[in-house]
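1. With the sequence up front, the predicted model follows.
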Amino acid sequence: MVENFGPGAIDRMGFPWEKIQEINPRLIYASIKGFGPGPYDDCKVYENVAQCTGGAASTTGQIGGVPTVTGAQIGDSGTGLHLVAGVLAALFQREASGKGQRVTCAMQDSVLNLCRVKLRDQQRLTHGPLTEYPQYPNGEFGDAVPRAGNASGGGQPGWIVKCKGWETDPDAYIYVIAQAQAFSGLAEAIGRADWLDDPEWNTPRARLPKLDEMFEEIEKWTMTKDKMEAMGILNPLNVPCGPILSMGELAQEESLRQTGTVVEVDHPERGKYLTVGNPIKLSDSPAEVERSPLLGEHTEEILTDVVGLDPEGIARAREQGAI
């Protein structure tokens, strides 16, 4: 059983976990809530609230700007994915124990888990400045992990730079990471091979205080290429990079259609529309995405095949207003 009612709703219906265990000891009862036990456990939460209370918004945004929520549904979908993992673990455990169990996921907890690198950086901050953040060495660090714009984490400097056509195309950009292992190829590609013999540039430590200048030079080159052309040049050099793809571009991307990541669904009322397919690819059991059912479309089928009612019983239920 899976539910995401407001806090305490199932208990008020007369079905606390203890009662559910009595009814069916093998049942796995999965719940998503906004917060775990504590001072906020009775608060209502939506996607953006989860991002704000889970640490995502405070660490996302431009330097000196306001906290920013991401367009990815890390609170809703992210918590759902965590819950699936918990349910699968409970199902596996039931094979050994014969017992079901309660599985709970709080949206705040799930967002924080997805922000665990930032929590790691919070611990590092107590030992000195975070040298891969753009605030180093000329900016200031406070008591908490700061917002860092589009800087790459993990000690690998990265930034979004303009490409040809950026003046009229809001997505004419590419993300480039100046990974140490691929820096020589990157420097040569952008016409700055001189950096490779210059002690002011040829080590990661030497480049750290000059990341702004480095990406300005990279951007001078990318502005002469469209984003796909830039990727085509940098990718064979093992330079990590990725074009900024709009939703319009993704909807038309043929490779995503072929893999079933983007699928077209035909609905009797809505007509044909695009939706995201299953991002998980299984070799022996591929998923087929079908349209959502109409309201009441399968009522009689479920009452017959699952509940076991005969046509007379269904008719009586309709007369009584149960259906």
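-> Perfect, I can see it now.
2. Please make it C-alpha for all contacts and neighbour counts, starting now.
-> OK.
3. Where do the strands of the stretch 101-250 of the chain begin and end?
-> 102-106, 158-162, 173-177, 241-243 (DSSP state E, counting those that start in this stretch).
4. Please name whichever of the ones you listed is nearest to Leu196.
-> strand 173-177 (17.0 Å; Cα to Cα).
5. Pull the residues that contact the closest one.
-> For strand 173-177, the external contacting residues (Cα atoms under 8 Å, 6 or more residues apart in numbering) are 152, 156-163, 166, 227, 230-231, 239-244.
6. give me every residue that touches Met228.
-> Pro243.
7. what about it, distance to Gly55?
-> Distance, Met228 to Gly55, using Cα to Cα, to the nearest Å: 33 Å.
8. Could you pull out the helices in this structure for me?
-> 9-12, 17-23, 47-53, 76-97, 107-114, 116-125, 183-189, 204-207, 211-222, 227-234, 247-252, 254-258, 299-302, 311-319 (DSSP state H).
9. what about versus this one:
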Amino acid sequence: MSDTASPGALTGIRVADFSRVLAGPYATMMLADFGADVIKIESPGGDDTRSWTPPVDADGQSTYFGAVNRNKRSVVCDLHTEDGLAKARAIAATADVVVENFRPGVMERYGLDAATLQAANPALVYCSISGFGREQGATLAGYDLLVQAVGGLMSITGQPDAPPTKVGVAVVDVLTGLNALSGILLALRERDRTGLGQRVDVDLLTSLLAGLTNQASSTLATGISPTRLGNAHPSIAPYEVFEASDRELVVAVGNDKQFRSFATILELPQLADDQRFATNASRVSHRGELRETINDALCVRSAAHWVSACAATGVPAGLVNSVGEAFDFAASLGLDAVAQTSDEATGRIQIQPANPIHLSHVPARYERVAPALGEHDGAVWLDEAARASVADVPAQP
């Protein structure tokens, strides 16, 4: 595929991506989707997720790796060798942004840390992603499951009478990747004003704690930690999963007007005047009785019937879809949730979730499939900017 492309929002920005697995690669893919030239710098063994199989795509590549590495170029740099380290430094010296998620201290050991690189290039934006920060938590491994546990998410996920449960995707990594993306863009905007780059630090633990939003704020305000409620909401009812005659559905009533409409749909209008259920606060207090009453009413007809009836009167409701059904549902709403990337040179095709950010003038584009390991070694190392920069890179300490 040609390296030339139609201008994107980030065309002209080069990213040296030293990150692996999910949080960092997710952030850099988001940058790449909008035109940044992302050079994925890998060890000879490659990103760990290259071997996280099954499942694999039509080309036998890990779908996990492919999910967060499209639109990038891959080069191999063995940082344990003089040549590999020189190559990595040369690429970093040409970058506007460096992203890394090594344990704190590793990049310093190779002379690829923020202080060293910014001494030579004060305009550099340097983003570090860690599990638990760069100080006391520096030695702790930042795995998503571990952070879900110690960060409190598992304590509020799952049924009340069941063990703590993780979310079904590495949601902490995704949150942290989005925070890294935001921090990088903020730093680039500030660089536009001052000409100076800066360090961006994000970590998994505080990303999760911030992402707990209302659950975190209630804990801080009251000193009481919330507990598992299954699919129920701590402050709203009815707002959970119910059983129809054929499958499950969700009803998400957000106010008293919606509840009155919902009671009418159920052919139980008297519920809206029952003092146990007349207000949201009273419904929360009598959640168990309300759930039983609603389930008894819903079980006589199909979930599709109830969803259709709710939609007609503005009551939020929906089927509990599989992932495949969810993509079909998005398509039925006219949403572009799927992106197909084709590589003309190799014939490879990847079908993935589309970038969810929609810009009217410079939309995301899908021009490169996730690269093979070292696929662009020659193209990057022979790049004039990279070669010219070698003399300016600080020597290894």
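-> Structure received. Keep in mind the model is a prediction, meaning the values are calculated, not measured.
10. After superposition, what is the TM-score?
-> For these two chains in superposition, a TM-score of 0.79 is obtained (TM-score structural alignment, normalised by the length of structure 1); 289 aligned residues with a Cα RMSD of 2.7 Å.
11. that older thread, only the buried subset of the contacts of strand 173-177 of structure 1, as a ChimeraX command please.
-> A single ChimeraX command selects the buried members of these (16 or more other Cα atoms under 10 Å):
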select :152,157,158,159,160,161,162,163,227,230,231,239,240,241,242,243,244
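12. residues near the counterpart of Val176 of structure 1 in structure 2, how many?
-> Counting by TM-score structural alignment, Val176 of structure 1 corresponds to Ala252 in structure 2. Close neighbours of Ala252 of structure 2, defined as other Cα atoms under 10 Å, add up to 20.
13. ok, now Ala210 of structure 2?
-> For Ala210 of structure 2, using other Cα under 10 Å, the count is 13.
14. Run a quick check on it versus Ser217, I expect a contact.
-> No - judged on Cα atoms under 8 Å, Ala210 of structure 2 makes no contact with Ser217 at a distance of 9.2 Å.
15. which residue lines up with Leu209 of structure 2 in structure 1?
-> By TM-score structural alignment, Leu209 of structure 2 lines up with Leu112.
16. contacting residues around that match?
-> 54-56.
17. circling back to that earlier point, I'd like the helices of structure 1 as JSON lines, with distance to Val2 of structure 1 appended.
-> JSON lines is the format used below for the helices of structure 1 (distance: least, Cα to Cα, whole Å):
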{"stretch": "helix 9-12", "distance to Val2 of structure 1": "11"}
{"stretch": "helix 17-23", "distance to Val2 of structure 1": "12"}
{"stretch": "helix 47-53", "distance to Val2 of structure 1": "19"}
{"stretch": "helix 76-97", "distance to Val2 of structure 1": "9"}
{"stretch": "helix 107-114", "distance to Val2 of structure 1": "15"}
{"stretch": "helix 116-125", "distance to Val2 of structure 1": "26"}
{"stretch": "helix 183-189", "distance to Val2 of structure 1": "49"}
{"stretch": "helix 204-207", "distance to Val2 of structure 1": "49"}
{"stretch": "helix 211-222", "distance to Val2 of structure 1": "48"}
{"stretch": "helix 227-234", "distance to Val2 of structure 1": "43"}
{"stretch": "helix 247-252", "distance to Val2 of structure 1": "31"}
{"stretch": "helix 254-258", "distance to Val2 of structure 1": "31"}
{"stretch": "helix 299-302", "distance to Val2 of structure 1": "19"}
{"stretch": "helix 311-319", "distance to Val2 of structure 1": "26"}
